[in-house]
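In: sequence below, structure please.
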Amino acid sequence: MKALIQRVSSASVKVNGHSVGAIEHGILAYIGLGKDDNSQSMQRMIDKILTYRIFENTEDISKLGKLDQNLQQVKGGLLLVSQFTLMARTDKGRRPDFGRAMAPDIAQALFAQMIAYAKTQHPLVATGEFGANMQVASVNDGPLNFLLET
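Out: Reported below is the predicted structural model:
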């Protein structure tokens, strides 16, 4: 499993011109599910995203400017967007190979579990729409982007 996370000032997802998910200050997470992923790796990824320290400490003067706060500490939003292309193999040729990606029907069920689990761990969770053509807008804060893997 891979997650490309971005610290954002805001982010939103539209499908067919209608907003399906939006957050203010927080993390936009693109999620790629691989063939070997399961409920345990999904939970580890959500736990990692929620506790990954990518926010600056604004309260402790001795730590100003240091990235030592996580999403839960800053009470930010989490926007989860399914992104199978993260699993592409790109090291050979000029065309991505999606052979490592989980089959769509299995991935949809695991992504639904991921959303449900995230909502039990954090109060501010929004999502895109699995398998839809989505228009994602974000204001990347930093910019800060990290590729997490389980």
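In: please make it C-alpha for all contacts and neighbour counts, starting now.
Out: Noted.
In: who's the closest spatial neighbour of A3, skipping the chain neighbours?
Out: The shortest distance from A3 to any non-neighbouring residue, by C-alpha to C-alpha, 6 or more residues apart in numbering, is to I31 (4.6 Å).
In: contacts only, for that neighbour.
Out: 1-4, 80-84, 86 (C-alpha atoms under 8 Å, 6 or more residues apart in numbering).
In: ok now stretch 38-54, how far from the chain's centre?
Out: Relative to the chain's own centre, stretch 38-54 is displaced by 10 Å; criterion: C-alpha atoms, centre = their mean, to the nearest Å.
In: next, the structure of the following sequence, for comparison with the previous one:
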Amino acid sequence: MKVVLQRCKEANVKVGGKEVGSIGAGLVLLVGITHNDTEEACSWLADKIVNLRIFEDGQGKMNRSLLEEKGEILSVSQFTLYGDCNKGRRPNFMNAAKPDHAELLYQRFNEILREKNITVQTGIFGAMMDVSLINDGPVTLILEK
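Out: A predicted model of the protein is given here:
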């Protein structure tokens, strides 16, 4: 499982021109799932994400977590995180999980985040989405389990 995390001041996702998710300050998560991912990976990543000290304290140091900031999450499924571009000119997505497996784990990942008292908005799994955000920092990290 792979997550690209971006700290944001605000963010939203639209499908077909209609907004389906929107948050204020917090994190945008682009979530990719591969074949052998499990619920354990979802739990580990969710715990890591909400407790990462990547928000500034009063001295301007990254010393506060999403939980401490009471921030929100915009979670967007992103199978292209498992695109392999080593050969040829077209990405190979064979490492991305099949949609039925990926969707179940993606939904479970978001449930685990919500169980931690985090507001989680999402896009629509498998849809073409327009994601907008105002980056804060910018702070962008890649997490993998």
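In: care to give me the TM-score?
Out: Overlay of the two chains. TM-score (TM-score structural alignment, normalised by the length of structure 2): 0.96; 145 aligned residues with a C-alpha RMSD of 1.0 Å.
In: on that earlier part again, against R94 of structure 1, how distant is the residue nearest to A3 of structure 1?
Out: If you measure I31 of structure 1 against R94 of structure 1 using C-alpha to C-alpha, to the nearest Å, the figure is 23 Å.
In: okay, buried residues for the longest strand along structure 1 please.
Out: With secondary structure taken from DSSP state E, structure 1 has its longest strand at strand 134-149. Of the residues in strand 134-149 of structure 1, 134, 136, 138-141, 145, 148 count as buried by neighbour count, 16 or more other C-alpha atoms under 10 Å.
In: check stretch 31-45 of structure 2 too.
Out: Those would be 31-34, 37-38, 41-43, 45, for stretch 31-45 of structure 2 by 16+ other C-alpha under 10 Å.
In: once aligned to structure 2, how far is the longest strand of structure 1 on average?
Out: If you overlay the two and look at strand 134-149 of structure 1, the average distance to its match in structure 2 is 0.6 Å (mean C-alpha distance after the TM-score superposition for structure 1).
In: can you list contacts of that strand?
Out: In contact with strand 134-149 of structure 1 (C-alpha under 8 Å, 6+ apart) are residues 1-16, 28, 45, 54, 128.
In: just the buried members of those?
Out: 1-14, 28, 45, 54, 128.
In: out of these, name the ones that lie in helices.
Out: M45 (DSSP state H).
In: turn the buried residues of stretch 31-45 of structure 2 into CSV, including distance to T119 of structure 2.
Out: Compiled in CSV, these are given as follows (distance: C-alpha to C-alpha, whole Å):
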residue, distance to T119 of structure 2
V31, 17
G32, 20
I33, 22
T34, 25
D37, 24
T38, 23
A41, 20
C42, 17
S43, 16
L45, 16
